[in-house]
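>>> Fold the following, please.
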Amino acid sequence: MQQRRIVFAIFDGFQSLDLVGPPEVFPYAGTLSGGYDCQVLAPTAGLVRSTSGLPVPAGHGVADLDPRDINTLVAVGGDHVDQAAQDSALMAAGPAQEEHQFLRDGTTAWAMSRPRW
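Next up is the predicted model:
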């Protein structure tokens, strides 16, 4: 099975817990599949401030990643998550429009994922 790329998109005012918690499950989940490559994305690479003011480095900007190489894009929760989910440049970084589905879970995060079928 092939490794899957999960990209967590952060933006000014994101909730740091929503960024740190979800990637913690992927090392274990990776032992049950081909593995996961988790990365952090922002509109531009560099430091992004969370709601608490905590600066977090985003290793990639939107223009740095090829959307065809991203299996799941998660817009991390926070005060502006709905705006982030409507940001055309940010969403263009995710899987191709005809191949994606939007997921909204019990947290404040949005995810865009390429189905396995």
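
>>> From now on I want contacts and neighbour counts done on CA atoms only, so please keep to that.
Noted.

>>> Secondary structure element for the closest residue to residue 23 other than its chain neighbours, which one?
Take residue 23 and drop its neighbours on the chain: the residue closest to it by C-alpha to C-alpha, 6 or more residues apart in numbering is residue 38, 6.8 Å away. In the assignment (DSSP states H and E), residue 38 maps to strand 36-42.

>>> Verify the assumption that residue 12 is located in a helix.
No - with DSSP: H, G, I helix; E, B strand; the rest coil as the criterion, residue 12 is coil rather than part of a helix.

>>> From residue 75, how far out is it?
Per C-alpha to C-alpha, to the nearest Å, residue 12 is found 12 Å from residue 75.

>>> Between these two, which has more neighbouring residues?
When residue 12 and residue 75 are compared for neighbours, residue 75 comes out ahead with 30 against 19, by other C-alpha atoms under 10 Å.

>>> you'd agree that one is up against residue 83?
No - with contact defined as C-alpha atoms under 8 Å, residue 75 does not count as touching residue 83 (9.9 Å).

>>> Tell me where the protein has helices.
Assigned helices in the chain, in chain order: 16-20, 26-31, 81-85, 88-92 (criterion: DSSP state H).

>>> Remind me what the longest one packs against, helices and strands.
Read it as helix 26-31. strand 36-42 (3 or more C-alpha pairs under 8 Å, 6 or more residues apart in numbering; DSSP states H and E).

>>> what's the answer for the first one, then?
Taking 3+ C-alpha pairs under 8 Å, 6+ apart as contact, there are no helices or strands that helix 16-20 lies on.

>>> structure for this one too, so we can compare:
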Amino acid sequence: MTQRRVVFLVYPRFQVLDLAGPHEVFAQTERWVPEDEGYAVEIVAGRAGAVRACHGIDIAAGSGVQQCEGPLDTLVVVGGPGDREAVDDEELVGWVRAAAGRARRVASVCTLVMFVQRPGGQAQFSTQLAAQRPTRQPLRDVQAWVTDHLAEDLTVRVLAERAGMSERNFTRVFRAETGLTPAAYVETVRIEAARALLETTDTTIEAIARACGFGFAETLHRRFKRTLGVTPGQYRHHFSRSG
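This next block holds a predicted model:
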């Protein structure tokens, strides 16, 4: 029996805990199973070498994605505030899609495949948002209000007024405490809400787009594709629990 190959993909400003926890789970199997029945764990990045996490810790990637070839059993795209920049890296995203396809075909027991920006499960996304909870009460109040008013105007001006700050100061403080700009945070929450509705209801995509503040199905489609790498319809097909 051969070892199962597990590949962790990291990128600048990834979250160390999102790597360390799952990595340790796979790596520790050597304590209980024969060596040839465990997991061969690899860390890869856009380029081999040191990759700086979101809090300044450097992690060594053993190889770059172009050197990570052949079949694999499990692909884990590590989460973190740098994932938006990673999504804009066409070479990296292209490799993820190709590798995820190989992983789905090769895995025989339980394949964990995460698209960029941590879809795959509502709880995973919610955990990422909770980890970026600010310490200042006005900002936490704004976050709570955003969740309940997704279909409304959520511009920086509106959010800053609710926090009792100037737009410039609100933007600076919000990003410092959450790792995201206000606009990026709003879109993240809206995407999360859309994902939840796609997973748990039969509501039309047009209605979901309106309810989550995207306005039109075309806008939701475009943002979903850019953020998760799949369309709302494809996501519902793979992850819906309503049927």
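
>>> buried set for the helix or strand hosting residue 173 of the second structure?
Per DSSP H and E, residue 173 of the second structure falls inside helix 167-178. By 16 or more other C-alpha atoms under 10 Å, the buried positions in helix 167-178 of the second structure come out as 167, 170, 171, 173, 174, 175, 178.

>>> how about these, which pair is most distant?
Using C-alpha to C-alpha, the two most remote members of the buried residues of helix 167-178 of the second structure are 167 and 178, lying 16.1 Å apart.

>>> The second structure: strands as residue ranges?
Here the second structure has its strands, by DSSP state E, at 4-9, 39-45, 49-52, 58-61, 63-64, 74-77.

>>> List the contacts of the aligned partner of residue 57 of the second structure in the first structure.
Using TM-score structural alignment, the partner of residue 57 of the second structure in the first structure is residue 54. Residue 54 of the first structure makes contacts with residue 16, as judged by C-alpha atoms under 8 Å, 6 or more residues apart in numbering.

>>> run the last query once more with 10 Å
By C-alpha atoms under 10 Å, 6 or more residues apart in numbering, the residues touching residue 54 of the first structure are 13, 14, 15, 16, 47, 48.

>>> Buried ones in stretch 219-228 of the second structure, by neighbour count?
Buried residues in stretch 219-228 of the second structure, defined by neighbour count with 16+ other C-alpha under 10 Å: 220, 221, 223, 224, 226, 227, 228.

>>> Okay, and which of those residues map to helices?
Here DSSP H is the test, and these give 220, 221, 223, 224, 226, 227, 228 as lying in helices.

>>> For residue 76 of the second structure, see how far away the second one is.
By that I understand residue 221 of the second structure. Note on residue 221 of the second structure: its distance to residue 76 of the second structure, by C-alpha to C-alpha, is 24 Å.

>>> just to revisit the earlier point, and the helix holding residue 173 of the second structure, which stretch of the first structure?
Under TM-score structural alignment, helix 167-178 of the second structure corresponds to no residues of the first structure.

>>> gap between that helix and the chain center?
What separates the centre of helix 167-178 of the second structure from the centre of its chain is 22 Å, taken as C-alpha atoms, centre = their mean, to the nearest Å.

>>> what do you get for stretch 75-91 of the first structure?
Centroid displacement of stretch 75-91 of the first structure relative to its chain, using C-alpha atoms, centre = their mean, is 10 Å.

>>> what about residue 21 of the first structure, distance to residue 58 of the first structure?
16 Å.

>>> These two: which is more packed in?
Each of residue 21 of the first structure and residue 58 has its neighbours counted (other C-alpha under 10 Å); residue 58 has more, 20 against 9.

>>> by contact count, what packs against the lengthiest helix in the second structure?
Identified as the longest helix of the second structure according to DSSP H is helix 182-200. Helix 182-200 of the second structure sits against helix 122-131, helix 137-148, helix 156-163, helix 167-178, helix 205-211, helix 217-228, helix 232-239, with contacts defined as 3 or more C-alpha pairs under 10 Å, 6 or more residues apart in numbering; DSSP states H and E.
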